[in-house]
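J.: Structure, please.
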Amino acid sequence: EDVFFTGINSYRTSQNLTILNKNENAECLADELAEQFKNRPCTNNTGSATVPGTEPQFADYPKILTKCHVNVSDTRDGSIMPACVPRLESSLVLTNFTKSQYSRSLNDSKFTGMGIGKENDWIVVVLTTNTPGGSYSTDTDTKDDHDDDDDDSSGFTFSIGLVNYLLVLIMSFCFFLC
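T.: Predicted coordinates for the structure are as follows:
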């Protein structure tokens, strides 16, 4: 992950952009999402080749955000970019991000931070901004008691979180096409 992080920042420097800082909450989210992807096969339409509107949905996304201490409202300006590269060969991984629909986000100066997670053949990059809507800052209201109880006393929050997640994914992929 450190080599890839350095590679992305070298790429941004070559594009006359500022480097991305490490964002621990985004890294947590990237790790958790990579875990969700790990048993999915690589195909011609997964990861950076995903057709907008066919992105995988994770019913437990609100729980992942809670585990990473992130409020969904702090993610709407960010970008989540999964890629599947057999054996995560480093030069191919970098190319998968710099020579694909993801390059548009990597070339966007609004992004200031990054988190990276990987599992098996999957790598997930989460880009963050320095705005309230994309900072992935720590949610001070998040309760993390490390148990697996389904204490969903806030079902409304779950439905809002899922809707926002879907909107972020749809808007991210529309952003790549425009």
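J.: can we go C-alpha only for contacts and neighbour counts from here?
T.: Fine.
J.: does Cys28 really touch Gly115, like I thought?
T.: Yes - between Cys28 and Gly115 there is a contact under Cα atoms under 8 Å: 7.3 Å.
J.: Give the other helices and strands that the longest helix along the chain contacts.
T.: Ranked by residue count under DSSP state H, the longest helix found in the chain is helix 155-177. Packing contacts for helix 155-177, counted by 3 or more Cα pairs under 8 Å, 6 or more residues apart in numbering; DSSP states H and E, involve helix 61-67, strand 79-84.
J.: mind checking which of those is nearest Thr46?
T.: strand 79-84 (6.8 Å; Cα to Cα).
J.: quick one: that closest one to helix 155-177, angle?
T.: 70 degrees (axes from the mean of the first three to the mean of the last three Cα atoms, to 10 degrees).
J.: And the next helix or strand past strand 79-84?
T.: helix 90-98 (DSSP states H and E).
J.: any residues touching the next helix-or-strand element following that following helix, and which ones?
T.: Using DSSP H and E, the helix or strand that follows helix 90-98 towards the C-terminus is helix 103-106. Outside of helix 103-106, the residues within contact range by Cα atoms under 8 Å, 6 or more residues apart in numbering are 12, 79, 97-98, 111, 176.
J.: roughly how far apart are the residue lying closest to Ser48 once chain neighbours are set aside and Asn71?
T.: Distances taken as Cα to Cα, 6 or more residues apart in numbering place Ala83 nearest to Ser48, at 5.2 Å, with adjacent residues excluded. Distance, Ala83 to Asn71, using Cα to Cα, to the nearest Å: 24 Å.
J.: So if I had to pick from those two, which one is more boxed in?
T.: Ala83 (24 against 21; other Cα atoms under 10 Å).
J.: Quick one: neighbours of the residue nearest to Arg87 when sequence neighbours are not counted, just the number.
T.: Nearest non-adjacent residue to Arg87, counting by Cα to Cα, 6+ apart: Asp121, 5.4 Å away. Asp121 has 20 neighbouring residues, counting by other Cα under 10 Å.
J.: correct me, but Asp121 touches Leu88?
T.: Yes - Asp121 lies in contact with Leu88 (Cα under 8 Å); the separation is 5.5 Å.
J.: got a list of what the residue nearest to Arg87 touches?
T.: Contact analysis of Asp121 by Cα under 8 Å, 6+ apart lists 38, 42, 84-88.
J.: List only those of those flagged as buried.
T.: Buried subset of those (neighbour count, 16 or more other Cα atoms under 10 Å): 38, 42, 84-85, 88.
J.: one more, for comparison:
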Amino acid sequence: MNLLHTYLPADEDDDNLLQGINSYRRSLNLPVLIKNDNAGCLADRIADDIEDLPCSSPTNGANILPSSQSPLANLPKHLRKCKIDANSTQDGVILPVCVPKLVPTLVLTNYTHSPKYVKYLNDSRFSGVGVGSEDNWAVVVLASSNPSGNFANAAGSLVSMQGIFVVSQLKEEEDKIFQGLNSFKQSLKKNSNAECLADEIADELEDQPCSSADDYAIEPGNGPKFPKFNKLIKKCHIDINTTTDGIILPVCVPNWDPDLVIKNYTHTQYAKYLNGSKYTGAGVGTEDDWVVVVLSTDTESGSFSGAPSLAAIGMVHYMMAMLLGLFLILLC
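T.: Here you go, the predicted model:
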């Protein structure tokens, strides 16, 4: 069973878990859950955040209501990074499960046979879902169709949640940097995958000293210098073969002065890349004192385009794993 499971990337595990949950809902004549991108982003970030927790953690099996005091200390940050209005999460629920090796049948059973979770899966008011997984953890986020539970995008300035204030000006700051770069070079177009990667790298750099910038910079042909690069491009659904000619430019500016940030790109060695005609797209990410710009090309080898889908193959492996699991149970 474990051998079969090792062939399943996280995205396929997530899709197959969702299919299993929807099969369960169909058996109860309930509408299937529709993928909610923001809920999916949140599930991914929470799974990544709790990946080092043991299965004995109280988080395992907890039904976490965003509207109440959450055991997830970084939940406000995750909402901000996913650009979710906290007020639109009050009727949602977060369901984390820990299963060693994420054995598919056991993960699904934890959701469809646990009284604590079944009551949510059986609830017709939930219509949307996001699924994320990392190491031994799976996270399901259930959303409703009403404004208080649809995990909608944050509108703008300041969002409150149970006394916690989440500043959602980050997107505006990133847009200002993008505009500043285009004032220097007026041909860059936004690349959503590059933006996702820039956000993820900025998040990785958040607690690093400014001296770490060189460890995360990537020039064409040099390849990544930091260990989590492959993991981050997987989270952004980027084919690694499309990053070869791209470039990652991190900058650290204490107290985050926008003018200094722009100068760090337009008046340093980075300017040669901004001036280069081969770079046509960009993504910008920020976190604390860090800004990350990812430049992309129009060519396939630098486009940061999406990884090919293997969902169909993954489903075959998933069904094989389920059948093998049932066979082993019968033998016992």
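J.: ok so, going back, so how far is Ala30 of the first structure from the residue nearest to Arg87 of the first structure?
T.: 14 Å.
J.: returning to that earlier point: so what corresponds to the residue nearest to Arg87 of the first structure in the second structure?
T.: Aligned counterpart of Asp121 of the first structure in the second structure: Asn136 (TM-score structural alignment).
J.: and that match, how far is that from Leu3 of the second structure?
T.: 15 Å.
J.: swap in Asp48 of the second structure?
T.: From Asp48 of the second structure to Leu3 of the second structure the distance is 23 Å (Cα to Cα).
J.: Pick out whichever of those two has more residues nearby.
T.: The residue with more neighbours, out of Asp48 of the second structure and Leu3, is Asp48; 18 against 8, by other Cα under 10 Å.
J.: Number of residues surrounding Phe156 of the first structure?
T.: Count around Phe156 of the first structure with other Cα under 10 Å applied: 9.
J.: I'd like to know how far it sits from Phe111 of the first structure.
T.: 30 Å.
J.: quick one: which of the buried ones among the contacts of Asp121 of the first structure is nearest Lys67 of the first structure?
T.: Nearest to Lys67 of the first structure among those: Lys38, at 18.5 Å, using Cα to Cα.
J.: correct me, but that closest one touches Trp122?
T.: Yes - counting by Cα under 8 Å, Lys38 of the first structure does reach Trp122; the two are 6.1 Å apart.
J.: if we can go back for a sec, tell me which of the helices and strands packed on helix 155-177 of the first structure lies nearest to Asp147 of the first structure.
T.: It is, among these and with distance given as Cα to Cα, helix 61-67, at 10.6 Å.
J.: Centre of the chain to that closest one, how far?
T.: 13 Å (Cα atoms, centre = their mean, to the nearest Å).
J.: ditto for stretch 7-23 of the first structure
T.: 17 Å.
J.: Could you figure out how far the longest helix anywhere in the second structure is turned away from helix 104-112?
T.: Longest helix in the second structure, counting residues (DSSP H): helix 311-331. Here helix 311-331 of the second structure runs at an angle of 90 degrees relative to helix 104-112 (the same axes, to 10 degrees).
J.: Which positions within helix 311-331 of the second structure qualify as buried?
T.: Buried residues in helix 311-331 of the second structure, counted by 16+ other Cα under 10 Å: 311, 314-315, 317-318, 321-322, 325.
J.: how about these in CSV, adding distance to Ala73 of the second structure?
T.: Converted to CSV, those look like this (distance: Cα to Cα, whole Å):
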residue, distance to Ala73 of the second structure
Ala311, 33
Gly314, 33
Met315, 34
His317, 36
Tyr318, 33
Ala321, 35
Met322, 35
Gly325, 36
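J.: Next, give me the two most distant ones among the residues you listed.
T.: Largest pairwise distance in those, by Cα to Cα, is 20.4 Å, between Ala311 and Gly325.
J.: Provide the aligned range in the second structure for stretch 34-42 of the first structure.
T.: On the second structure, the counterpart of stretch 34-42 of the first structure by TM-score structural alignment is residues 47-55.
J.: how much distance is there from the matching stretch to the middle of the chain?
T.: The chain centre lies 14 Å from the centre of stretch 47-55 of the second structure; the measure is Cα atoms, centre = their mean.
J.: again, but for stretch 107-122 of the first structure
T.: On the basis of Cα atoms, centre = their mean, stretch 107-122 of the first structure sits 6 Å off its chain's mean C-alpha point.
J.: Can you list the buried residues in it?
T.: Under 16+ other Cα under 10 Å, the buried positions of stretch 107-122 of the first structure are 107, 110-122.
J.: Which member of the residues you listed is positioned nearest Thr46 of the first structure?
T.: Trp122 (10.0 Å).
J.: Am I right that that closest one is in contact with Pro82?
T.: Yes - contact criterion Cα under 8 Å: Trp122 of the first structure and Pro82 qualify, at 7.0 Å.
J.: shared neighbours, those two?
T.: With contacts defined as Cα under 8 Å, 6+ apart, the residues shared by Trp122 of the first structure and Pro82 are Ala34.
J.: Tell me the secondary structure at Lys118 of the first structure.
T.: strand (DSSP: H, G, I helix; E, B strand; the rest coil).
J.: wait, it sits on Phe37?
T.: No - using Cα under 8 Å as the test, Lys118 of the first structure is too far from Phe37 to be in contact (9.1 Å).
J.: name the helices or strands packed onto the longest helix of the second structure?
T.: With contacts defined as 3+ Cα pairs under 8 Å, 6+ apart, helix 311-331 of the second structure has these neighbours: helix 2-5, helix 10-27, helix 104-112.
J.: Next secondary structure after the second one?
T.: To tie it back to what came earlier, the one meant is helix 10-27 of the second structure. Using DSSP H and E, the helix or strand that follows helix 10-27 of the second structure in sequence is strand 34-35.
J.: In the first structure, which residue range corresponds to that next one?
T.: Going by TM-score structural alignment, strand 34-35 of the second structure sits over residues 21-22 in the first structure.
J.: contacting residues around that stretch?
T.: 112-115.
J.: mind putting those residues in a markdown table, secondary structure included?
T.: As requested, the contacts of stretch 21-22 of the first structure are exported to a markdown table (three-state DSSP):
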| residue | secondary structure |
| --- | --- |
| Thr112 | strand |
| Gly113 | strand |
| Met114 | strand |
| Gly115 | strand |
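J.: sorry, back to before: how close does the match of Asp121 of the first structure get to Ser56 of the second structure?
T.: 12 Å.
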